[in-house]
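Student: predicted model, plus sequence, below.
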Amino acid sequence: MNYYILADRFLLEGGEKIGGYLKIENGKFGDFANTIPEGSDVQDWSGYTIAPGLFDTHIHGVNGHDIMDGTVEAVHSISASILDQGVTRFLPTTLTSSSSDIEQAIKAITVATEQGLPGAQSEGIFLEGPYFTEKHKGAQNPDYFKKPNLDEFNAWQKLAKDSIVKIALAPERGHTMSFIKDVTATGVQVSIAHTDASYDCCMEAVSNGANNYVHLFNGMSGLHHREPGVVGAALTDQSVFAELICDGHHVHPDIATLAYEIKKEKLILITDCMRAGLMPDGDYQLGDFKVFMKDGIAKTVFGSLAGSTLQLINGVKNLQQWSGKPLYEIWHKGSLSPAHSLGISNKIGSISKGKVADYVVLNEFVDIQATAVEGDIKFKK
């Protein structure tokens, strides 16, 4: 499918391009042009802005479905449901559970992906757990916490047909450093999460290959001036990425802005959304825990935040409003930074010649009007 996009504004990595035509050729971005050959196929989005598709690297579920349902239907539903949020790529994310439940989720993701996803496309599986510690467990079930086990992970990776691209763990657990080194040597990214690790422990984990901190400020030891903790390690190390949930509940707006000012291009906007996303207030399930959502905030019976119900487009809007930074700058924290963190920014994440033509159409209020995956418009308002 070859055509041109005509629009008022394009959000690029280094700024905005005003006006012109953008060529879409065989599902990839081509060159910009001021004039085009007569008779060319044109998608006329005059009056609108074109931005790269968003990439949610941490999402458990939405619209009544969850990855831990362990069904192909759930994976397909999540893929379709996040299109109108501007998300074109995602990492189906598991959580701590029994080995059999994790294996069933892996099977479902693998089969669903092989069948072909109807909306946003998977860039691989993210295992959030089960190698965590209890103090900052959040909504992860401590009954299944354990030490990292390379044989177990390799069995999961075989089941996934090598599609596991990221795993989160607590680095203070036994055998963790050798596990990090072995896993990252195969190309899998390791994230630090649900942990009470010291600053030095985190730095050792990074030296062994860890490159990301999951939902910064949540599920981790806080910042102290004599023991910087996990938060201190995440903020002071410019070599690593950090996820941020910008719903205004998980992190105060001013602290979210501070994190952005410090991390810059290493900040990744995520949702950590669970099945209650896009659903009305009420009772839901997250793994083995009952969750109650009120006013869009999901919590366990223990009072812990249980993931979020955030839409990624709203996370972008929130941080842009809180920080006052240009939209193109904040937008790429939800598209290009996630791609960078996984080493696939040469393929996706920004409007650049040769990259996959994942894009969204925005109105003046930054509302999604259309979403295209590989140049094919999958959602139109």
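Tutor: That came in fine, so what should we check first?
Student: please count neighbours and contacts with C-alpha atoms only from this point.
Tutor: Will do.
Student: hmm, who's touching the top helix by length along the chain?
Tutor: Of all segments of type helix in the chain, defined using DSSP state H, the longest is helix 99-115. Residues outside helix 99-115 that contact it (C-alpha atoms under 8 Å, 6 or more residues apart in numbering): 67-73, 75-76, 92, 94-96, 122, 125, 156, 159-161, 163.
Student: to the chain's geometric centre, what's the distance from the helix or strand just after that helix?
Tutor: Sequence-wise, the next helix or strand beyond helix 99-115 is strand 121-122, with elements assigned using DSSP states H and E. Relative to its chain's centre, strand 121-122 lies at 11 Å (C-alpha atoms, centre = their mean, to the nearest Å).
Student: okay, pairing it with this:
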Amino acid sequence: MIIKNCKIIFLDKIENGSVLIRNGKIEKINPEENNDEEVIDAQGSYLSPGFIDVHIHGAGGFDTMDGTVEAINAISKIIAGYGTTSFLPTTMTCALDDIKKSVEAAAICMREGTDGANVLGVHLEGPYISPNMIGAQNPNYVETPAIDTFKYIVGHNISAIKSITLAPEVEGAKELIQYVTGLGIVASMGHTKASYKEAIDGIKWGIGHSTHLYNAMTPLNHREPGVVGAIFDTDITTETISDGIHISYPSLRIAYKQKGFDKVLLVTDAMMACGMPEGKYSLGGQDVFVKDGAARLKEGNLAGSILTLDKAIRNIYKNNSYALYDIVKMATYNGAKHCGVSDKKGLIKEGYDADLVLFDEDINIQKVIISGKFSKV
């Protein structure tokens, strides 16, 4: 299959061209015409690497914590329609047995494949977080960081765990951070009440990422820089929920200016109401009410989002003057690096997986290709 007459979004430029796809891979960029190949005329649309979401709980009425292959598969199909071709199903602070069950289901989808977006692994959000920065996590299931309980949660699926969100200031965090990073798992600080010093200590122990920047962490203050200050003052990566609700656009601009486009990942933190009508849903066993584009607990706390990555890209593109390729990088290549698959995903490059998205000038998704095959949009 050849996709011709498209604006190809590379890592640092956009160029007109065509792409030859064979056997699920990008075989050639700007190939010679071949009458034997199916030809798709993009009619000037953008061709982007498939979007990668490293922090997403659910969509279409399904949640990672449902703990079933069917739920993960349903989520994969829903988000594929919005351009997401790979993701990390993300757990919540719940009972250990429930997390274990969800990890098992996601690991099966990772090994056996899905009908939609690829499962690259699992993001454990909790249960080793601060009860003083709970957000929409369930306070009844917060655990003290411990290697033993971590081993219990993951069981024989240790290779499926790509990242874990925890609070570095909690007793036991140091040992767990050092243990998971020794296994190649990304330790991320989030839902944390840490001071600047405590956050820096966590980074020294191995933390290399931070979960949903600004949200559920100590803010930047001129005398106590907090977790936000530690993120800005180091080269760890971070993620933004760019829905215009979790973070204001001026604060997003500050973050991108401080961290640069190489160190930020666009994520959705979407929950089961993503792609669904407004109404009552649940997250981590707690009731969530979706109204006016926001998902909140009855107390008013934001409870994930209903964001999709195409909308996140559109929001940033329409509210700033950044180059489109820089914005797309935050939704593609940076996520691939985070998941350890940047040697085969996240770029339009010969030999890479043919996970691709066609969209127009307004970032409206037109076609989605996963492993060289069209996905239903």
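Tutor: Everything's here; your move. Remember, it's a predicted structure, so these values are computed and weren't measured experimentally.
Student: would you list the buried entries among the contacts of helix 99-115 of the first structure?
Tutor: 67-73, 75-76, 92, 94-96, 122, 125, 156, 159-160, 163 (16 or more other C-alpha atoms under 10 Å).
Student: the residues you listed in helices, which ones?
Tutor: Among those, the members found in helices (DSSP H) are 72-73, 75-76, 156, 159.
Student: so which of the residues you listed comes closest to K264 of the first structure?
Tutor: Using C-alpha to C-alpha, V75 comes nearest to K264 of the first structure of those, at 31.8 Å.
Student: the closest one corresponds to which position in the second structure?
Tutor: Using TM-score structural alignment, the equivalent of V75 of the first structure in the second structure is I72.
Student: repeat that for L216 of the first structure.
Tutor: Per TM-score structural alignment, L216 of the first structure is aligned with L213.
Student: how much space between that match and G229 of the second structure?
Tutor: Using C-alpha to C-alpha, to the nearest Å, one gets 11 Å for the distance from L213 of the second structure to G229 of the second structure.
Student: who has more neighbours, those two?
Tutor: Here L213 of the second structure and G229 are compared on neighbour count by other C-alpha atoms under 10 Å; more neighbours surround L213, at 24 against 21.
Student: got the contact list for that one?
Tutor: Here L213 of the second structure is in contact with 228, 238-241 (C-alpha under 8 Å, 6+ apart).
Student: which residue is the nearest non-sequential neighbour of the match of V75 of the first structure?
Tutor: Closest residue to I72 of the second structure apart from its sequence neighbours, by C-alpha to C-alpha, 6 or more residues apart in numbering: T64 at 6.1 Å.
Student: quick check: that neighbour touching T90?
Tutor: Yes - at 6.3 Å, T64 of the second structure and T90 qualify as touching, with contact defined as C-alpha atoms under 8 Å.
Student: Q285 of the first structure -> the second structure?
Tutor: Checking TM-score structural alignment: Q285 of the first structure goes with S282.
Student: brain fart, Q43 of the first structure
Tutor: By TM-score structural alignment, Q43 of the first structure lines up with I40 in the second structure.
Student: superpose on the first structure and give me the mean offset of the helix or strand hosting its match.
Tutor: Using DSSP H and E, I40 of the second structure sits in strand 39-41. Strand 39-41 of the second structure, aligned to the first structure and superposed, deviates on average by 2.1 Å (mean C-alpha distance after the TM-score superposition for the first structure).
Student: now stretch 69-76 of the second structure
Tutor: Stretch 69-76 of the second structure sits 0.8 Å off on average (mean C-alpha distance after the TM-score superposition for the first structure).
Student: what's that stretch in contact with?
Tutor: For stretch 69-76 of the second structure, the external contacting residues (C-alpha under 8 Å, 6+ apart) are 58-60, 62-64, 89, 105-106, 108-109, 114-119.
Student: next: stretch 231-238 of the first structure.
Tutor: Contacts of stretch 231-238 of the first structure (C-alpha under 8 Å, 6+ apart): 199, 202-203, 213, 216-217, 220-224, 240-242, 259, 262-263, 266.
Student: equivalent analysis for stretch 277-290 of the second structure, please.
Tutor: Stretch 277-290 of the second structure has contacts (C-alpha under 8 Å, 6+ apart) with 61, 63, 65, 92-94, 136-138, 271-273, 291-293, 295-298, 303.
Student: just the buried members of the residues you listed?
Tutor: Listed as buried from the contacts of stretch 277-290 of the second structure are 61, 63, 65, 92-94, 136-138, 271-273, 295-297, 303; burial here means 16+ other C-alpha under 10 Å.
Student: in strands only, show me those.
Tutor: 63, 295-296 (DSSP state E).
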